[in-house]
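Just a sequence and a predicted model for now, questions to come.
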Amino acid sequence: MFESFDAVFLARLQFAFTVSFHFIFPSFSIGLASYLAVLEGLWLWTGRSVYLDLFKYWLKIFALTFGMGVVSGIVMSYQFGTNWSVFSDKAGPVIGPLMAYEVLTAFFLEAGFLGVMLFGMNRVGKSLHFVATLAVAVGTFISAFWILSANSWMQTPTGHVISAAGQFVPEDWWAIIFNPSFPYRLVHTVFAAYLTTALVVGGVAAWHLLRERGNEGARVMFSMAMGMITVVAPLQIFAGDQHGLNTLEHQPVKVMAMEGHFKNYPDGAPLVLFGWPDQAAGEMKYSVEIPKASSLILKHAWDAPLEGFESVDRKDWPPIAIVFWAFRIMVGLGMLMLALAAFSLLARVRKRLYDWTLLHRFALAMGPAGFVAVIAGWVTTEVGRQPFTVYGLLRTVDSASPLAAPAVGASLLAFIVVYFIVFGAGVYYILKLMSHSPHRGEEGPERGQPVRAAGITPASAVAESVAGGKEA
C-alpha cells in the first residue's frame, strides 16, 4: 500500500500529524492555566461567587486538555527514536538535556500541583490551593520556555561544536538556550496561547449570551476575554513583526517563501497579497501585489533590496506554496482578531458589550481561530526550515531512521485512526462541558447545580466532582 511513497516523506507526515494534534492542547492550556489563576485570585480578593463558579467551570476543561496534551506529547516524543534516530544521535547532546529540563522543571511542577488544584479546594485551604494554581500556571510557562528553546536552537543553532563523529556537542549552554531566535519565538508563542484561550473563552461566553443575555457568568467571561484580546492582539502583531525581522536576518530563505519572492528585487520588493507559487517554474503566478511594500515592512525603506529564490540553490528551497499560504492564513486570522478587539472596544465604550448580537456572533465564529492560527504559524516555521532539521547543518533526509516506507505508513495509519477516535471523543466531551451554563447569579439555579438540573449524563456529574464540588 505504501511502497510507492518515500519513507522520509511518510515520517515527516507522521510527525506533522501528531505534533499538530499535540500543539492544539498546550496552546490552550498555557493560557487557560493563567486564566484559572486570575479567576481564583479575583475570587479570593473580591469574594464574588461568580469567579469561583467560573474557576470550577474551566477547571474541568483544563484537566481534560492537560491530560490529552500529555498523552499526545508522549506519543510524539517516541518518534525521535523510531523515525528520527539519526537526528537523535547527532543532535541528542543538545536536544536531550533541554527536553530533560522541561520534564524536571515544568512537567513535575504541573503534574505535582495539578492534583492539589483539582482535589484540594476543601482540603488544603484557600491560600495553599491558590499557590497550587499559580504553580501549575508557572509550570506551563516554563514548559513552553524549554520546548521553544530546543525548537529555536534547531532554527538558529549556536553554542555548539561538531565532533568527529558528526554530533552537535554543547560548548556554551547560555548561547544554546538563548539562541538568536528564541526570545522572539517565546514571546510570539505565549501571546498566541493567550489569544487562543481568550478567543475560546469569548466564543463560549458569546454562545451563552446569545441564549441568555442576563447570564452573569457569561457576561464576566465575555468582558475578560474581550479585554485580553484588545490588549494582546496589537502586541502580537508587533511581536510577529519583530519575529519576522529576526527570521529575515537568520533564515532569509524562509522569508522568501513567506513573501513569495522568486526574483531578486534590487530596487524594492513588492508585497504579494495573493498568488500561486509555481515552484517548478520558479515564478509567482496570478500575483496581486503592492509595489515595494515588502521592502518597507522588512527593511523599513521603499527601495531596500531583497533577494529571491533565484539566488538560492534549488536543493535548498522549502515547499514554497505551503509556507506562502500558511503564513497568509496566520496573518489573515491575526487581522480578524484585531478587528474583533476593535469591535469589542467600540461596544464597551457604547455600553453595548453584552447586548450587541453582531459582536457576539463574530466572537462565536472566532472561537476556533486561535487554534487554526497557531497551526498555520507552526507550519510556516517548520516547513519553512526545510530541507533541514538543524538549519543549514543537518538535512532532513539525513536525519531519518533507516526504515522501509510500509513500516512508517502502517504506524501513520494507526495514529490517524486512534487519534481521531480517542481525541475526537475528548474534544466532543469538552464541547459538551462548554455547552453547560456557567454561573447564573441569583436568578438562576443554585450554584453548582445547573449541570445536574439540566439532566446531563452521569459522566458530567463525575467531571463536576473532579473539579472540586460545591463551594466550601
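Yep, it's here. Residues are numbered from 1 along each chain as shown.

Only C-alpha atoms from now on, for both contacts and neighbour counts.
Will do.

Surely residue 42 touches residue 51?
Yes - Residue 42 is within contact range of residue 51, at 6.6 Å (criterion: Cα atoms under 8 Å).

which of those two has more neighbours?
It is residue 51, of residue 42 and residue 51, that has more neighbours when counted by other Cα atoms under 10 Å, with 23 against 16.

putting a second one here so we can go through both:
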Amino acid sequence: MFGIDAIDLARMQFAFTVSFHIIFPAFSIGLASYLAVLEGLWLWKKEQKYIEVFNYWKTIFAVGFGMGVVSGIVMAYQFGTNWSVFSDKAGPVIGPLMGYEVMSAFFLEAGFLGVMLFGQKRVGPRLHFFATLMVAAGTLFSAFWILSVNSWMQTPTGHIINAAGQFVPDDWFNVIFNPSFPYRLVHMVLAAYLTTAFVVGAVGAFHLLKDKSNKNARLMFSMAMWMAAIVTPIQIIAGDQHGLNTLEHQPAKIAAIEGHYKNVKGAPLLLFGMPDNDEAKTLYTVEVPRLGSLILTHSWDGELQGLESFPREDWPNTFLIFWTFRIMVGMGMIMLFIGLWSSLRRYQGRLYEDRWLARAAVAAGPIGFIAVLCGWVTTEAGRQPWTVYGLLRTSESASPLNGVEVGGTLIAFILVYFVLFGTGVYYMLRLMAKSPEPVPETTTASLKRASGMTGAPSTFDHSQS
C-alpha cells in the first residue's frame, strides 16, 4: 500500500496506537500519586484547600484513566492480529506477565476506583484515603509489569528456547528482573511524575495569571514546582544510569543515539547533526570534544563503539532515534531550568508574583508528554530490527499480512482515535480551564460531618508549601 510493505504498515499501526496509549498511563500514574498526597495532607493538616484540589483533579483523573484503559485494550489485540508469530514464540513469557498486570494492578485499580470517585460521602475519610492509596498503588503495579515485559524484550534473560522455537521461562526471577528492568522502571515512573507535575503546574499557573490570590491555584503551582525542582535532577541521574546500562547491553542503540559510525577514543558529544546510514556518517555536526566519552564511559579517553562494529542489517533507524533522544533531553533541560527558576523565586518570596514564570509554566504544560513520547520512540526504534533483542527479528515476528488490509485498519485507527480521544482530551482541557475556586466553608464542613471527620482547620500558613 502506497509503496510501503505490510510489515512496515503493521509497525506504523502499533507505533500509532502505543503513542496514543502511553500518554494516558504516564498521566494517570503521576496523577494517582498526586491525589493520594493531597488527601493525605488533608487528613493530616485539616485544611480544606487540599481536599478541594483533590476533588478538582479527581474527575480529570477518571477521564484520563478511562481513555488509557480503552487505548490499551485496542493495542493488545494487535499482538494477535498483526504479530501472531511473535505472540506464539514469546507468549509463554509475555502472556503470564501481562496476566499478572491485569490480576494485580488493573483489578486493584478497578476495585477501589469507584470508592475513590464516588465514596467520599459514603465511607469514612481514612477508608476513602485507603482507596485512593490502592488506586495509586495499582497504577505503579501496572507500570511494574508492563515495564518488565518490555524490558525483557530489550534484554531477554531467564528463558530457554524449546524445540518449537518458543521462549519458555526457566527462571521467573531473571525474566522479571532482567538487566534493564530496574533502570527502565525508575526512569518511566519519574517521567510520569514529571509529566503530571508540569500539567498541574500549567493549570495552576494559568489560573494564577487570572487571579494570583486563588489559594487552590497557588497550591497546585507550588507543589508542581517543588516536584520540578526536586525530581528533575534525580531523573537526569536515573537517565544517565539507564544510558550506561544500555551501553552494556545494547551498544548498537547507543552508537545510533550518539550518531557515531566509527569506533573512536575520546569521542565527542554530537549536539546536532544529520546521521546518514547510507553514507555511514553524520553530516553537519555540532560537537563538544571528548564529552561523549566522558558521559558514557566516565573517562576523557574512553572508547565508544560505532555502528561499523555491527552488521549493517542490524543498524536501527539512526536519524530517527538520534533526534528523538535529543528532543527528550531538550525537554528535560527545560524542566530543570523551570525548576531552578521557581526555586529562586520561592527563595525570594516571589513564587506567585513572577508572571513570566507563570507564562513559562503554562507553555511547558505538554513537555512531559513530548519527552515520554520521544523517549519511547528512542527505546523502541532503537531496538530494531529485533522484537526480542538479538533473538527474534521484527521481519520474523509478523502475521501473514496483507498490506491493503493493514493500511486500511491503520487509516481507520487514525480516524477513530482522533475523534474519540480528541473529544476526551478536549473535555479534560475544558475541566482544567475551570477555575479551582475555593469551596464555601459550610460545604467542606458538611463533607467532614458526613464522613465523620472532626477538628478545626490548622491556622498555620502553608501558602508556600
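Done, it's in. These numbers come from a predicted model, not from an experiment.

Fetch the TM-score of the aligned pair.
TM-score of the superposed chains, computed with TM-score structural alignment, normalised by the length of structure 2, equals 0.95; 449 aligned residues with a Cα RMSD of 1.5 Å.

before we move on, back to that, need the overlap of contacts for residue 42 and residue 51 of structure 1.
Common neighbours of residue 42 of structure 1 and residue 51 (criterion: Cα atoms under 8 Å, 6 or more residues apart in numbering): none identified.

Give me the mean distance between the lengthiest helix in structure 2 and structure 1.
The longest helix of structure 2 (DSSP state H) is helix 6-45. Comparison of helix 6-45 of structure 2 with structure 1 after fitting gives an average deviation of 0.4 Å (mean Cα distance after the TM-score superposition for structure 1).

Tell me how far that helix lies from the chain's centre.
Distance of helix 6-45 of structure 2 from its chain centroid, counting by Cα atoms, centre = their mean, to the nearest Å, is 6 Å.

Go through that helix and flag the buried ones.
Using 16 or more other Cα atoms under 10 Å as the test for burial, helix 6-45 of structure 2 gives 6-7, 9-10, 13-43, 45.

That helix - contacts with which helices or strands?
helix 48-81, helix 125-154, helix 181-210, helix 367-383, helix 403-433 (3 or more Cα pairs under 8 Å, 6 or more residues apart in numbering; DSSP states H and E).

Can you give me the buried ones in the first one?
Of the residues in helix 48-81 of structure 2, 48-58, 60-65, 67-68, 71-72, 75, 78-79, 81 count as buried by neighbour count, 16+ other Cα under 10 Å.

okay, the angle between it and helix 6-45?
With axes from the mean of the first three to the mean of the last three Cα atoms, to 10 degrees applied, the angle from helix 48-81 of structure 2 to helix 6-45 works out at 160 degrees.

what packs against the helix or strand that helix 48-81 of structure 2 is followed by?
Sequence-wise, the next helix or strand downstream of helix 48-81 of structure 2 (DSSP states H and E) is helix 84-100. Judged by 3+ Cα pairs under 8 Å, 6+ apart, helix 84-100 of structure 2 is in contact with helix 48-81, helix 125-154, strand 167-169.

average gap between the first one and structure 1?
When structure 1 is superposed, helix 48-81 of structure 2 averages 0.3 Å from its matched positions, counting by mean Cα distance after the TM-score superposition for structure 1.

Same check on the last one?
By mean Cα distance after the TM-score superposition for structure 1, the fitted strand 167-169 of structure 2 averages 0.4 Å away from its aligned residues in structure 1.

Contacts for that strand next, please.
So strand 167-169 of structure 2 is contacted by 89-93, 158-162, 175 (Cα under 8 Å, 6+ apart).

Equivalent analysis for stretch 54-73 of structure 1, please.
18-19, 21-26, 28-29, 32-33, 36, 39-40, 118, 217, 221, 423, 426, 430, 433-434, 438-439, 463-464, 466-468.

distance between that stretch and the chain's centre?
For stretch 54-73 of structure 1, the distance to the chain centre is 15 Å (Cα atoms, centre = their mean).

Likewise for stretch 225-241 of structure 1?
Using Cα atoms, centre = their mean, the offset of stretch 225-241 of structure 1 from its chain centre is 15 Å.

tell me the average deviation of it from structure 2 after fitting.
Stretch 225-241 of structure 1 sits 0.4 Å off on average (mean Cα distance after the TM-score superposition for structure 1).

Tell me who's in contact with residue 217 of structure 2.
203-205, 207-208, 436.

Thank you, goodbye.
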